[in-house]
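Student: Okay, sequence plus prediction incoming.
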Amino acid sequence: MTAAAAKQPIPLGIPGRGPEEVEESYRFSEMALALIEEHNTPPFPETYAFWYSYASRTSDSLVSAVDRMIEGRSEISRYEMGEIAKAHLPKEDELTRTNERIGKEFSARISDVVDLVRSGASDSNEFQKALDSIGADLPDQITQEGLKKVLARLIEENQHMVERSRALHAGLEKSQEQIAQLSIELDDVRKQSTRDPLTGVANRRSFDAHLEQSIAAALKTGESLCLVMADIDHFKNINDNFGHQVGDDVLKVFAHLIRKNVKGRDLVARYGGEEFAIILPKTEAHSAVKLIDSIREQISQKRLLLRQSREKLGQITASFGVAAYENGISSAEFIEKADVQLYRAKRTGRNKVCLSERSCETISG
């Protein structure tokens, strides 16, 4: 046991956790602390949580991504860890809490409306009873004085009903405004839950759902479907040489460029880190390659400058892998097909578009 782990207090009792679970948690804790030291990452709560999740294999996709990241390397940056965590670990706590709050407020507003309607119905019943009582007493009031009393009572009951109706209308109008505002907030939460906060394109969760839907549609209609995996070349060098803020700006520029080149039915998503995915429904492979090669050329021709120093970043390039859907393959296999072509483009020199069974060099020109 490490010295750090030895200093941890022994729990006197953890409800719902047996001795084996407690012992296992200590083992994962030791592993996390060892990984923090091995990869020279600061022992902040978020980095500890990251390595603990890796040690306990919370997510298979996280483990695979981290294994690729740490292969042959001793030092890992917090930025890299954050990018992997965002892509592979649950991150919707704040959105979940907001969703729950909106749901509770919706329930409260609906309850208010129900109470107002019940109150209005009760007031109507009371008014009807008053009218019935006046009608029943009317034969005995056929005198000038009696008719005055009946009229005064009718005016009084009518005034009460007018006031109650106004209150009901005001209450319903207020509830309507509150519900409309909650609807706007709920729509904002929905958008946030499907969008990458940095680039504004779809996030990984939205991509996964959209890909399944696109595959189902292609199987049903028999129409073509293409998937593109894209990766900014030498992105780590940009972060190392100019800082992560500049790296973020490059991601934004790249995402914007892709979005302005695709159609409304297409989906652009940030797959993780500097990698993006593009779903192209109703698109043949040759058309997809032509579109993507145009995007490749546009990004390679851009010359970006730092805002303050006006220093040139140099040429920014990207590599692309294109795959056409084949009946019977799963979404994971479809992604793998595009990924294989992406890594082929990387291996053969970068700044290329690769499609299976074709030469990357011929495609990119």
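Tutor: Perfect, I can see it now. Since the structure is predicted, the reported quantities are computational estimates derived from the model, not experimental observations. Numbering: from 1, shown residues only.

Student: CA atoms for contacts and neighbours, from now on please.
Tutor: Noted.

Student: Tally up the residues packed near N158, please.
Tutor: Residues near N158, counting by other Cα atoms under 10 Å, number 15.

Student: adding another structure so you can compare the two:
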Amino acid sequence: MSEFMPCFHIDLPDKAQQHHAAALDFLERHGISPNPICYAIAYEYDAGRKPELNLEIESHLDRGRELDAHYLREFFDTHFMGQSDEKVGEHIADLHNLLYKVLEGVSGACSGAADFGKVLEAQTEELKGDVDMAGLKEIAGNLLTATNKAMTSNQAMRDQLESVEKDASELKSQVKQLQDQASRDSLTGLYNRNALSQQLDSMIERGASEDAPLSLLMVDIDHFKRFNDNFGHLIGDEVIRRVSMALQQGVRDMDVAARFGGEEFTVVLPGTDLDKAMEVAQKLHEAISKLVLVRRSTKEKLPGITVSMGASCLHPGDSRESLIERSDQALYHAKESGRNCIVSEAETLVH
């Protein structure tokens, strides 16, 4: 479970009253009940302290989409919930402790070896002189004591290193789990938007340097709000999960399927030109159209799921934003053409 991240500021009374009134007006205009989570998003939106939140909400509205409590909850999860920096700091501190344990063990072993060497050197010097039986016994005793001490020191180092190895393995597992949680969407298990940005930047750079094709699909569930309004948010979540599974199962291991936000998804296809990308899009479109949902409580068969899709390919000088923008424009044309279809960026140029 993610920890709650401290994210809200205490405003002066006048400012707080201004943001409060604006937040209530925002929720009323969009027909959203002012529950704590929705109110928090509306308040911070008016305060403008989180540019990424404002940009995401405005982008959502600019595309002609409606806002509801479901979307605001997703914005809340994205911008106000997550792994705190303290968690990462704890793992870094653990790593430092492991390194100190190794250093301590090695230093102790080296110190023990040096002491053992000094004893050997001293006893060798003693043997060079006239030594009687009592002297030999003393030298033998000294050597035996030094040897036992060195063996104990080496065993202690081995035990310590075994402990460090175990701790390091556990730490590695925890760090991987933390990385997975930070890069995955909690509802679908697909990459989240932040992870998509990182992956796409890397793929664009590689595609440009190797002059290799790269394509991107934007996928939007048609009339998704009707599922939420008519059947509830649990059914809406199930629709999103089923579509995400169809996308994940319909692409290669090297491809990247991500939840872009709300009911919108992105599929990145490295090594794939626009024509091939359209073929992939058609297969995904057909797979999603065959999904069957049944409400468990009533055995009622729910309406079929359709999606609109837009496709773009990498051009010289492209950035992540420009590649997504062309795909998004193609998606817009698909929705304007009646939804439940696929449009490539090449077709938008014709129009």
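Tutor: Received the coordinates, thanks. None of these values were measured; they are calculated from a predicted model.

Student: what's the TM-score here?
Tutor: Laid over one another, the chains give 0.86 as their TM-score (TM-score structural alignment, normalised by the length of structure 2), with 336 aligned residues with a Cα RMSD of 2.7 Å.

Student: L161 of structure 2 matches what in structure 1?
Tutor: The alignment partner of L161 of structure 2 in structure 1, by TM-score structural alignment, is L172.

Student: Could you measure from that match over to Q178 of structure 1?
Tutor: 10 Å (Cα to Cα, to the nearest Å).

Student: which one of the two has more residues nearby?
Tutor: Of the pair L172 of structure 1 and Q178, L172 is the one with more neighbours under other Cα under 10 Å, namely 18 against 15.

Student: I'd like to know how many residues surround E145 of structure 1.
Tutor: Neighbours of E145 of structure 1 using other Cα under 10 Å come to 9.

Student: counterpart of it in structure 2?
Tutor: Aligned by TM-score structural alignment, E145 of structure 1 pairs with A134 of structure 2.

Student: can you tell me which helix or strand the match of L161 of structure 2 belongs to?
Tutor: Secondary structure from DSSP states H and E places L172 of structure 1 in helix 144-194.

Student: and the next element down the chain from that helix?
Tutor: helix 204-221.

Student: so that next one matches what in structure 2?
Tutor: Going by TM-score structural alignment, helix 204-221 of structure 1 sits over residues 193-210 in structure 2.

Student: Give me the nearest residue to the equivalent of P270 of structure 2 over in structure 1, chain neighbours excluded.
Tutor: Alignment note (TM-score structural alignment): P270 of structure 2 maps to P281 of structure 1. The shortest distance from P281 of structure 1 to any non-neighbouring residue, by Cα to Cα, 6 or more residues apart in numbering, is to L225 (4.6 Å).

Student: Around the one you found, how many other residues sit close by?
Tutor: So L225 of structure 1, with other Cα under 10 Å, has 23 neighbours.

Student: same question, the one 10 residues further on
Tutor: When neighbours are defined as other Cα under 10 Å, F235 of structure 1 has 18 of them.

Student: how near is it to E92 of structure 1?
Tutor: Remark: distance between F235 of structure 1 and E92 of structure 1 (Cα to Cα) = 27 Å.

Student: which SSE is the residue mapped onto G82 of structure 1 from structure 2 in?
Tutor: Matched to structure 2 by TM-score structural alignment, G82 of structure 1 sits across from R73. Using DSSP H and E, R73 of structure 2 falls within helix 69-80.

Student: now the following helix or strand past that helix against helix 133-183, angle please.
Tutor: Beyond helix 69-80 of structure 2 on the C-terminal side, the first helix or strand identified by DSSP H and E is helix 85-128. For helix 85-128 of structure 2 against helix 133-183, the angle by axes from the mean of the first three to the mean of the last three Cα atoms, to 10 degrees is 160 degrees.

Student: can you tell me the mean distance of helix 85-128 of structure 2 from structure 1 after alignment?
Tutor: Comparison of helix 85-128 of structure 2 with structure 1 after fitting gives an average deviation of 1.5 Å (mean Cα distance after the TM-score superposition for structure 1).

Student: What is that helix packed up against?
Tutor: helix 133-183 (3 or more Cα pairs under 8 Å, 6 or more residues apart in numbering; DSSP states H and E).

Student: post-alignment, the helix it packs on versus structure 1, mean distance?
Tutor: Helix 133-183 of structure 2 sits 1.4 Å off on average (mean Cα distance after the TM-score superposition for structure 1).

Student: which residues of structure 2 does stretch 121-128 of structure 1 align to?
Tutor: Using TM-score structural alignment, stretch 121-128 of structure 1 pairs with 110-117 in structure 2.

Student: buried stuff in that stretch?
Tutor: By neighbour count on 16 or more other Cα atoms under 10 Å, the buried set for stretch 110-117 of structure 2 is C110, G112, A113, F116.

Student: possible to save the residues you listed as TSV with distance to G207 of structure 2?
Tutor: Below are the buried residues of stretch 110-117 of structure 2 laid out as TSV (distance: Cα to Cα, whole Å):
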residue	distance to G207 of structure 2
C110	51
G112	56
A113	55
F116	60
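
Student: so how many other residues sit close to E311 of structure 1?
Tutor: 11.

Student: Same check on A6 of structure 1?
Tutor: Using other Cα under 10 Å: A6 of structure 1 sits among 11 other residues.
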